[in-house]
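[1] here is my input; please provide its structure:
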Amino acid sequence: MASRLQIQGDESILLRVTHSNIKSFSPDVRFSIQMTVEAVKEKLWKKCGTSVNSMCVELYDDTGARIADLSDNTRPFGFYSPQDGYRLHVIDLDPSSVTSGGWLEDTSLVEKYTLSEEAYDKLDG
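    Presented below is the predicted three-dimensional model:
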């Protein structure tokens, strides 16, 4: 029986996505098993910011056991037999990536604009 979000006959699955550099990132994302691994990585790039060429993707089952590394970009995603509830883990291999160093999660790392009381008092408005 199809869920509300799944059209009958649609061969898609709902997976949890985690990221090596973004600990608070874990959305549920729907994927077609007919997509190529490269298309899966492109979809993940749009979700997490890690470029396709800098991405290693691992598939885990619902018990947390690693099933496969998705390294062959030409294979259909269904080759790895993913199931609803499995997890894709994105590993960002680029040390200068926007996701590295905690920049997307820790706002204390971002330089803040400050304005003295005197300068604020001089502003119009």
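[2] only C-alpha atoms for contact and neighbour calcs from this point on.
    Fine.
[3] which neighbouring elements make contact with the strand of greatest length in the chain?
    Selection of the longest strand in the chain by residue count, based on DSSP state E, yields strand 12-19. On a contact count with 3 or more CA pairs under 8 Å, 6 or more residues apart in numbering; DSSP states H and E, strand 12-19 meets strand 28-32, strand 87-92.
[4] the last one to strand 12-19, inter-axis angle?
    Strand 87-92 runs at 40 degrees relative to strand 12-19, counting by axes from the mean of the first three to the mean of the last three CA atoms, to 10 degrees.
[5] what is the subsequent helix or strand relative to strand 87-92?
    Next helix or strand after strand 87-92 toward the C-terminus (DSSP states H and E): helix 117-122.
[6] so what's Tyr60 closest to, chain neighbours aside?
    Arg66 (4.3 Å; CA to CA, 6 or more residues apart in numbering).
[7] any idea how far Val40 is from that neighbour?
    From Arg66 across to Val40, the span is 18 Å (CA to CA, to the nearest Å).
[8] one more, please, to line up against the first structure:
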Amino acid sequence: MFDDVAARRYLAGLAPVARGSVRWLIYDDARQWVSVVDGEIAPLRENCEQVLRASGEGDVRASFIDAIREFLAEGTDYTPQIVALSCAVLMQSIGDLDAVFAQIQSDVMATLVQAEDVVVRPVAT
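    Alright, predicted model coming up:
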């Protein structure tokens, strides 16, 4: 399970997020692997929209989750793809891209890759 307290302690040691950027924590429960990425919000939105366009219509959450797992297995070079796919997973559950980005901009986000599921959510404050 994702440990919000440990995540906040870890993130507290980092420089603040730049204005117009978002901080994303990627956590693999099985390997206790953590990656933190800071990225500008505009390119993230473009990447997310591209993933959503490429996916077509309907519920493709399982495909997004499979892709996240594949990229995670490849290593940190694929962190931007994991973040874009995580955004698409949020879109599948929230349904409104503006609402997704309002949430992303207001919190540090986390992608938790568990054996049975991938959870994308804000780090609890």
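[9] how alike are these chains, TM-score-wise?
    The TM-score (TM-score structural alignment, normalised by the length of structure 1) is 0.32; 73 aligned residues with a CA RMSD of 5.0 Å.
[10] for burial, what's the neighbour tally of the residue nearest to Tyr60 of structure 1?
    15 (other CA atoms under 10 Å).
[11] before we move on, back to that, winner for burial among the helices and strands packed on strand 12-19 of structure 1?
    strand 87-92 (a mean of 23; mean count of other CA atoms under 10 Å).
[12] give me the helices and strands touching that strand, please.
    Under the contact criterion of 3+ CA pairs under 8 Å, 6+ apart, strand 87-92 of structure 1 touches strand 12-19, strand 55-60.
[13] and the angle for the first one with strand 28-32?
    Yep, that's strand 12-19 of structure 1 we're talking about. 130 degrees.
[14] identify the residues contacting the residue nearest to Tyr60 of structure 1.
    Arg66 of structure 1 makes contacts with 58-60, as judged by CA atoms under 8 Å, 6 or more residues apart in numbering.
[15] of all these, which comes closest to Glu117 of structure 1?
    Distance ranking of the contacts of Arg66 of structure 1 against Glu117 of structure 1, using CA to CA, places Glu58 first at 51.6 Å.
[16] so what's that closest one up against?
    Contacts of Glu58 of structure 1 by CA under 8 Å, 6+ apart are 66-70, 88-91.
[17] report how many residues lie close to the closest residue to it other than its chain neighbours.
    With sequence-adjacent residues excluded and distances taken as CA to CA, 6+ apart, Glu58 of structure 1 is closest to Asp69, at 4.5 Å. Using other CA under 10 Å, Asp69 of structure 1 has 14 other residues around it.
[18] again, but for Glu46 of structure 2
    12.
[19] quick one: it from Leu72 of structure 2, how far?
    Distance, Glu46 of structure 2 to Leu72 of structure 2, by CA to CA: 21 Å.
[20] quick one on the thing from earlier: what angle sits between the longest strand of structure 1 and strand 55-60?
    Using the same axes, to 10 degrees, strand 12-19 of structure 1 lies at 120 degrees relative to strand 55-60.
[21] can you give me the buried ones in strand 12-19 of structure 1?
    12-19 (16 or more other CA atoms under 10 Å).
[22] hmm, which two among those residues are most spread apart?
    Of all pairs in those, the most separated under CA to CA is Ser12 and His19 at 21.4 Å.
[23] all strands for structure 2, in order.
    Using DSSP E, the strands of structure 2 run over 21-28, 33-40, 109-113, 118-122.
[24] mean neighbour count and distance to Asp4 of structure 2 added to these, as JSON lines?
    Converted to JSON lines, the strands of structure 2 look like this (neighbours: other CA atoms under 10 Å; distance: least, CA to CA, whole Å):
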{"stretch": "strand 21-28", "mean neighbour count": "22", "distance to Asp4 of structure 2": "11"}
{"stretch": "strand 33-40", "mean neighbour count": "15", "distance to Asp4 of structure 2": "13"}
{"stretch": "strand 109-113", "mean neighbour count": "24", "distance to Asp4 of structure 2": "10"}
{"stretch": "strand 118-122", "mean neighbour count": "20", "distance to Asp4 of structure 2": "9"}
